[in-house]
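S.K.: sequence and computational prediction follow.
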Amino acid sequence: MTHNVMIVDDAAMMRLYIASFIKTLPDFKVAAQASNGQEALDKLSEVPNIDLILLDIEMPVMDGLEFLRHAKLKTRAKIVMLSSVAVSGSAHAAKARELGADGVVAKPSGTVSHDLEEKAGDELARVMREQFANA
């Protein structure tokens, strides 16, 4: 089964890196992309079959934490935070979990992590697959 993914990140290059990584995973495909939380909420109505959202925290218009406050009312998609500020044990990671994030993965080298696949690919793929392990 292939799971539809929405990538939400304000950095166009980061969306490209994430999409490129997802293409290496046969069980996932990119179904939508958004550059901020508000755009992502709008796209949930346009693309209703999203299974997983990879969500940055620091974005203009509506950040990832604010998106989380609204998203659980609009979608049943699993939400994995993928952010440079949501490192394990951080206040951002704890707040994301508190607001309903299903997983948290830190970007390995800042806002635009060109080395995502190399340095965090295995962890990201594992966390993504864990969301559907018991489905």
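M.R.: Now that the structure is in, tell me what you want to look at.
S.K.: can we go C-alpha only for contacts and neighbour counts from here?
M.R.: Fine.
S.K.: report the secondary structure state of the residue nearest the centre of the chain.
M.R.: The structure's the chain has its C-alpha centroid closest to residue 54; by CA atoms, centre = their mean the separation is 1.0 Å. Assigned state for residue 54: strand (three-state reduction, DSSP: H, G, I helix; E, B strand; the rest coil).
S.K.: roughly how far does it sit from residue 35?
M.R.: 12 Å (CA to CA, to the nearest Å).
S.K.: who touches both of the two?
M.R.: residue 8 (CA atoms under 8 Å, 6 or more residues apart in numbering).
S.K.: I'd assumed residue 14 was in contact with the residue nearest to the centre of the chain.
M.R.: No - Residue 54 is beyond contact range of residue 14, at 11.4 Å (criterion: CA atoms under 8 Å).
S.K.: comparison target below:
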Amino acid sequence: MKYNVMIVDDAAMMRLYIASFIKTLPDFKVVAQAANGREALDKLDAIENLDLILLDIEMPVMDGLEFLRHAKLRTRAKICMLSSVAAAGTPQAAKARELGADAIVSKPSGAISHDLEETTGDELATTMRAVMGG
């Protein structure tokens, strides 16, 4: 079974890095991408069988925390924060958990982490599978 994933990140290069990494995972596939929370909310209803959302926090228009407030009412998809500002123990991480984030993974080297696969790939893949119950 392949899990359907939406990537929500304002940085086009970061969306590319994440999508490229997900292509290496046989049990996940990217079915949608959005540049901010508003765009992601607009796409939610059109995506059938969305299983997982990888969500950045710092984005224009609507940030990840605001998206979480709305998304938990509109989708059953699991939500994994993938952010450079939500490391364990930070106020952003606590708020994300409070709003219903299922997991939090830190971007390894800032907002655009070109080294995502090499430095955090194993952790991200493990977290994605754990969130999906595998």
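M.R.: Perfect, thanks for sending it. What you are looking at is a predicted structure, and each value in this text was computed from that prediction instead of being measured.
S.K.: let me see the TM-score of these two.
M.R.: After superposition, the two chains reach a TM-score of 0.98 (TM-score structural alignment, normalised by the length of the second structure), with 134 aligned residues with a CA RMSD of 0.7 Å.
S.K.: OK, contacts around the residue nearest to the centre of the first structure?
M.R.: 5, 6, 7, 8, 79, 80, 81, 82.
S.K.: cutoff 6 Å now
M.R.: With contact set as CA atoms under 6 Å, 6 or more residues apart in numbering, residue 54 of the first structure has these partners: 7, 80, 81.
S.K.: quick one: those residues as JSON lines, columns for distance to residue 111 of the first structure too.
M.R.: Compiled in JSON lines, the contacts of residue 54 of the first structure are given as follows (distance: CA to CA, whole Å):
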{"residue": "7", "distance to residue 111 of the first structure": "14"}
{"residue": "80", "distance to residue 111 of the first structure": "16"}
{"residue": "81", "distance to residue 111 of the first structure": "13"}
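S.K.: and those, which is closest to residue 134 of the first structure?
M.R.: residue 80 (16.5 Å; CA to CA).
S.K.: tell me how many other residues crowd that closest one.
M.R.: 24 (other CA atoms under 10 Å).
S.K.: find the residue closest to the residue of the second structure positioned farthest from its centre in space, skipping its chain neighbours.
M.R.: For the second structure, the C-alpha farthest from the mean C-alpha position belongs to residue 1; by CA atoms, centre = their mean, that distance is 19.7 Å. For residue 1 of the second structure, ignoring the flanking residues on the chain, the nearest one in space by CA to CA, 6 or more residues apart in numbering is residue 27 at 6.2 Å.
S.K.: just want to check the distance between the one you found and residue 128 of the second structure.
M.R.: 10 Å.
S.K.: more neighbours: these two, which one.
M.R.: The neighbour comparison of residue 27 of the second structure against residue 128 (other CA under 10 Å) goes to residue 128, with 26 against 14.
S.K.: have a look at how far, on average, the helix or strand hosting the more buried one is from the first structure.
M.R.: Assigned by DSSP states H and E, residue 128 of the second structure belongs to helix 116-131. By mean CA distance after the TM-score superposition for the first structure, the fitted helix 116-131 of the second structure averages 0.4 Å away from its aligned residues in the first structure.
S.K.: which parts of that helix are buried?
M.R.: For helix 116-131 of the second structure, burial by neighbour count (16 or more other CA atoms under 10 Å) applies to 116, 117, 120, 121, 124, 125, 127, 128, 131.
S.K.: again, but for stretch 41-56 of the second structure
M.R.: Buried residues in stretch 41-56 of the second structure (16+ other CA under 10 Å): 41, 44, 50, 51, 52, 53, 54, 55, 56.
S.K.: quick check: of the residues you listed, which lies closest to residue 62 of the second structure?
M.R.: Among the buried residues of stretch 41-56 of the second structure, and counting by CA to CA, the member closest to residue 62 of the second structure is residue 41, at 9.7 Å.
S.K.: how close does the closest one sit to residue 7 of the second structure?
M.R.: Relative to residue 7 of the second structure, residue 41 of the second structure is positioned 12 Å away (CA to CA).
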